[in-house]
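[1] show me the folded form of this:
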Amino acid sequence: MVREVIRKKLYDAATLGDATRFQQLLQEDPYLLDVVSFPDSRNLLHIATRSGQASIVEEILRINQHLAWSLDSQKSSSLHIAAAKGTVEIASKLLAIAPQTSWLRDCHGMNPVHIAAMNGHVEILEEFIRHDRLPATEKVDHRQTVLHLCVKHGQLRVLQVLVNHFRELVHLQDDYGETVLHLAVRYKQVEIVRYLVENTGVEYQCSRNSNRETALDISRQSPQDTIQSEITKILEQITTIKFSNISLNKVSIELVLMVAALIIGMTFQASINPPGGVWQDDSATHKAGTPIMASTYPEMYNEFVVANMAAFILSVLTIIWLSIPSPTPEPKQPTWIVIFTGYHLLLAIFTLSFINSIKLLNPPTKDRSLITATLTLCVGFLGLIPYFRYGPHMMSYFCNNVRAWRQSFVITSN
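    Predicted coordinates for the structure are as follows:
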């Protein structure tokens, strides 16, 4: 009976934060911390942590640090409880004494970082990351990440913090092949969907789960209520313009650089070895080493020189532009339009240089006119190919931007 009374007094002192009474009881019996337990196999450190009594927690840790490793019947440590409650001060004290407890998993397979994320405690989550980043990368059941847990529990703010620290987790798939975007669509988390779409890469947004479904497929197959319709609209808008980011992937950029380097080499070679060759001797009308065509067809030769120089300069500028790292993870639309237009302008000027070379090497006859017409027709068809392919997408992108601008204008006016 005496033991039960003392246990009740300890419990009251720990839950109420009565440090003076707590110390008096421990002075009467220093071994109370080791022998006293409560329902669910919890010790005094669990009770004080659950009640948010930082002073009592500090006193218990001063006397017996090993209690920080003790688990209750749910396999939860005191750090698990602090993470669930969001008490940053207590979590800091526990981490200072037993930092490895951030790796311990409860009966549900979750460590304290997972618990803090589920409950939306941003400050304590950042404290965990500051001490050790790796527990946040641990997976739970079905190989889901901490980001999947954020989506399930609707914790947008926590998700944003974690993405800033662990962007690579966004692309990971669980046992069902689903990323956090798939899951956000299933759980109708419209704000999370919008955040993921606006702040992550298109390749990931187009990823498919084990049923070969993209996030957009899942959204379209779901009953279209107000929220689901908004999610579908968000995903359809980004899918409409996804071609722009895909065209700037690593392979495409390397191809543009290779073509630009090839054009530099060819234009340089044409400048030192012009069509028709050079004069080998001096005369009253020319000097040795000067282009023959400059004397025989001066106007056409000037056109050739201008086109050749323009192709060379644009190739150099293209290489410089693409060699500078982008300040953002994904190139923006204006950047893509500049590169797309510049790349085709470069090819057009180089083609013009080629046409002039052919014209210079052929005398001014009807045959040369036929050659010019044939080349112009072929080049015209080649130039239209990319616009036939991307034209509808570019028009859709333009219309969407105009529509968004008009809506923002109306809202601002009102």
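
[2] only C-alpha atoms from now on, for both contacts and neighbour counts.
    Fine.

[3] now do the spatially closest residue to Arg42 that is not a sequence neighbour against His80, distance only.
    Closest residue in space to Arg42, ignoring its immediate chain neighbours: Asp72 at 5.0 Å, by CA to CA, 6 or more residues apart in numbering. Plainly put, Asp72 is 10 Å away from His80 if you go by CA to CA, to the nearest Å.

[4] OK, contacts around the residue nearest the centre of the chain?
    Geometric centre of the chain, nearest residue: Thr200, 3.5 Å, by CA atoms, centre = their mean. When contacts are counted by CA atoms under 8 Å, 6 or more residues apart in numbering, Thr200 touches Val170.

[5] hang on, the earlier thing: who has more neighbours, Asp72 and His80?
    His80 (28 against 17; other CA atoms under 10 Å).

[6] which SSE is the more buried one in?
    His80 is located in helix 78-85, with elements delineated by DSSP states H and E.

[7] repeat that for Leu95.
    With DSSP H and E as the criterion, Leu95 is inside helix 88-97.

[8] where exactly do the helices run in the stretch 201-350 of the chain?
    Here the stretch 201-350 of the chain has its helices, by DSSP state H, counting those that start in this stretch, at 202-205, 215-221, 226-240, 242-246, 250-272, 292-296, 298-323, 333-360.

[9] same for the last one, what does it pack against?
    When you say that, I think you mean helix 333-360. Packing contacts for helix 333-360, counted by 3 or more CA pairs under 8 Å, 6 or more residues apart in numbering; DSSP states H and E, involve helix 242-246, helix 298-323, helix 366-413.

[10] and this one, so I can compare the two:
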Amino acid sequence: MDARLLEAAQCGDINYLQQLLRENPLILDSIALLSTENLLNVALVTGNVSFVKEVIRLKPHFAKELNQDGFSPMHMAAANGHVEIVKELNEVNPNLCRLEGREQRTPLHYAAIKGRVEVISVLLGSCPECIDSVTVERETALHLAVKNNQFQATKTLVEWIRENNRDDVFNMIDEQGSTVLHLAIWKKQRQVIELLLDNRTSPGSLEVNAMNHYGLTALDVLLMSPSEAGDREIVEMLLDAEAMRGRDITLSNIPYNQTFTNSPTAPETDRSQLGGMVEYFKFKRGRDSPSTARSTLLVIVVLVATATFQVGVNPPGGVWQDTYTTGQNNNTSNIKPHNAGESVLGTTNLIAFDLFVFFNTVGFSVSLFMITILTSRFPLQFELQICLVAMYLHLK
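    Coordinates of the predicted model:
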């Protein structure tokens, strides 16, 4: 992009833009050939509405172009909360609110992620259909607002859905089969849970017992997560809303005359529930962040390192507290010669002791190696390496 044009966009200088156009009437046309960046995207950084309007007037097709990162001017305006620019772009083309960018995300999705309440209201007011748009992971704007802890955005979306009789949106599921209630329970967002349960004003408006792809209801998700303060209140709210566990729903669907005759299938039900729980807690790329996985792995390897180091310095059976040599005190004894500090197991069963040392050393060494990898490029990395080497040599 011409440096002078870039400067005009960054400063929002319309007069300078007009001067450049007088010097070269085709300067805006050359952008498509010589640059991957959209002039509107550059102008949106400053939020200068007048400059954006002028560019749209000159080149309306700029409004629906995606840059190399998959963002259109409408995406960027929505994410940054430029309400007036969003309105201006809507006047150019009302369908821009449903324009899909990277991962099939629309401007409404980005507004929900960033909590841009005014932008959400404008987009839904001009294009109600955008509430149905889902990402590549089947997430609605409501899913994303809840997932990113944007309560005001969630409240705005919920109120709009209720006012426009679009209660079906509450029951839309993502690729894991989770509704917004599943997500709110997983995030322990009590305000959102109250907001969602208050919307059960019409039959079927919110399915509190909807099961995800792992056979888990919202109540299952809550009861499976670590207990925290306030969980009892959430459980009571769900029970008041007639929430049930997945296994209870499965059993309630079995006819009464089959409940006893088919009782051998109960273990199968338990196994399927267990399988669902295992799948639910597996690491999911996109759902679980790498930082969360790294933190979890660090906790695990530190526990392994601690356990293996502890049994290394205090082996099974303990250590001899004295030194004993053959013929000492001129009496007969079954005690083998040993020195103070030596492992009791090492003198009584050498093979078992060698196996113990081998596997313990492997576990300790691998745990230290994983700590080194997981803390790569951390501050004080050199000092940490000295500590790990000292621990390893001390155990050896």
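
[11] among the helices of the stretch 201-350 of structure 1, which is nearest Leu25 of structure 1?
    helix 226-240 (57.5 Å; CA to CA).

[12] for that closest one, which outside residues touch it?
    Against helix 226-240 of structure 1 from outside (CA under 8 Å, 6+ apart): 185, 188, 190, 193-194, 197, 202, 215-216, 219-220, 222, 393, 396-397.

[13] again, but for stretch 90-100 of structure 2
    For stretch 90-100 of structure 2, using CA under 8 Å, 6+ apart, the contacting residues are 56, 60, 63-64, 74, 89, 106-108, 123, 126-127, 130, 133.

[14] any of those residues buried? List them.
    Neighbour-count burial within those applies to Ile56, Ala63, Lys64, Met74, Leu89, Thr106, Pro107, Leu108, Leu123, Cys127, Cys130, Ser133; the criterion is 16 or more other CA atoms under 10 Å.

[15] just checking, which of the residues you listed belong to helices?
    Ile56, Met74, Leu89, Pro107, Leu108, Leu123 (DSSP state H).

[16] trace the fourth one over to structure 1, please.
    Yep, that's Pro107 of structure 2 we're talking about. Per TM-score structural alignment, the equivalent position to Pro107 of structure 2 in structure 1 is Pro112.

[17] burial of Val190 of structure 1, as a residue count?
    19.

[18] how about the nearest residue to it, chain neighbours excluded?
    The nearest residue in space to Val190 of structure 1 (CA to CA, 6+ apart) is Ile231, at 5.8 Å.

[19] do Glu54 of structure 2 as well
    In space, Glu54 of structure 2 is closest to Ile14, 7.5 Å off (CA to CA, 6+ apart).

[20] who are the contact partners of that neighbour?
    Contacts of Ile14 of structure 2 (CA under 8 Å, 6+ apart): Ala8, Ser50, Phe51, Glu54.

[21] tell me which element the corresponding residue of structure 1 for the second one is part of?
    Taking TM-score structural alignment as the criterion, the aligned counterpart of Ser50 of structure 2 in structure 1 is Ser55. Taking DSSP H and E as the definition, one finds Ser55 of structure 1 inside helix 54-63.

[22] and that helix against structure 2, how far off on average?
    Superposing on structure 2 and averaging over aligned pairs (mean CA distance after the TM-score superposition for structure 1), helix 54-63 of structure 1 comes out at 1.0 Å.

[23] which strands or helices does that helix pack on?
    helix 19-28, helix 44-51, helix 88-97.

[24] hmm, try it at 7 Å
    Contact here means 3 or more CA pairs under 7 Å, 6 or more residues apart in numbering; DSSP states H and E; on that basis helix 54-63 of structure 1 packs against helix 44-51.

[25] rewinding a little: SS state for the equivalent of the residue nearest to Arg42 of structure 1 over in structure 2?
    Alignment note: Asp72 of structure 1 maps to Asn67 in structure 2; criterion TM-score structural alignment. The three-state label given to Asn67 of structure 2 by DSSP: H, G, I helix; E, B strand; the rest coil is coil.

[26] list the buried residues in stretch 2-21 of structure 1.
    Arg7, Leu10, Tyr11, Asp12, Ala13, Ala14, Thr15, Gly17, Ala19.

[27] contact partners for the fifth one?
    Applying CA atoms under 7 Å, 6 or more residues apart in numbering, one finds that Ala13 of structure 1 lies in contact with Ala19, Arg21, Phe22.

[28] quick check: the gap between the last one and Pro39 of structure 1.
    In this case it means Phe22 of structure 1. For Phe22 of structure 1 relative to Pro39 of structure 1 (CA to CA), the value is 20 Å.

[29] of the two, who's got more company?
    Phe22 (20 against 8).

[30] how near is the residue mapped onto that one from structure 2 to Val42 of structure 2?
    Mapped onto structure 2 by TM-score structural alignment, Phe22 of structure 1 lines up with Leu17. To Val42 of structure 2, Leu17 of structure 2 is 13 Å away according to CA to CA.

[31] got it, and Gly363 of structure 2?
    Counting by CA to CA, the gap from Gly363 of structure 2 to Val42 of structure 2 is 54 Å.

[32] again, but for Thr296 of structure 2
    On the measure of CA to CA, Thr296 of structure 2 and Val42 of structure 2 end up 40 Å apart.

[33] so these two - more neighbours on which side?
    Applying other CA under 10 Å to Thr296 of structure 2 and Val42 shows that Val42 carries more neighbours, namely 20 against 11.

[34] and that one, what does it touch?
    Ala9, Gln10.
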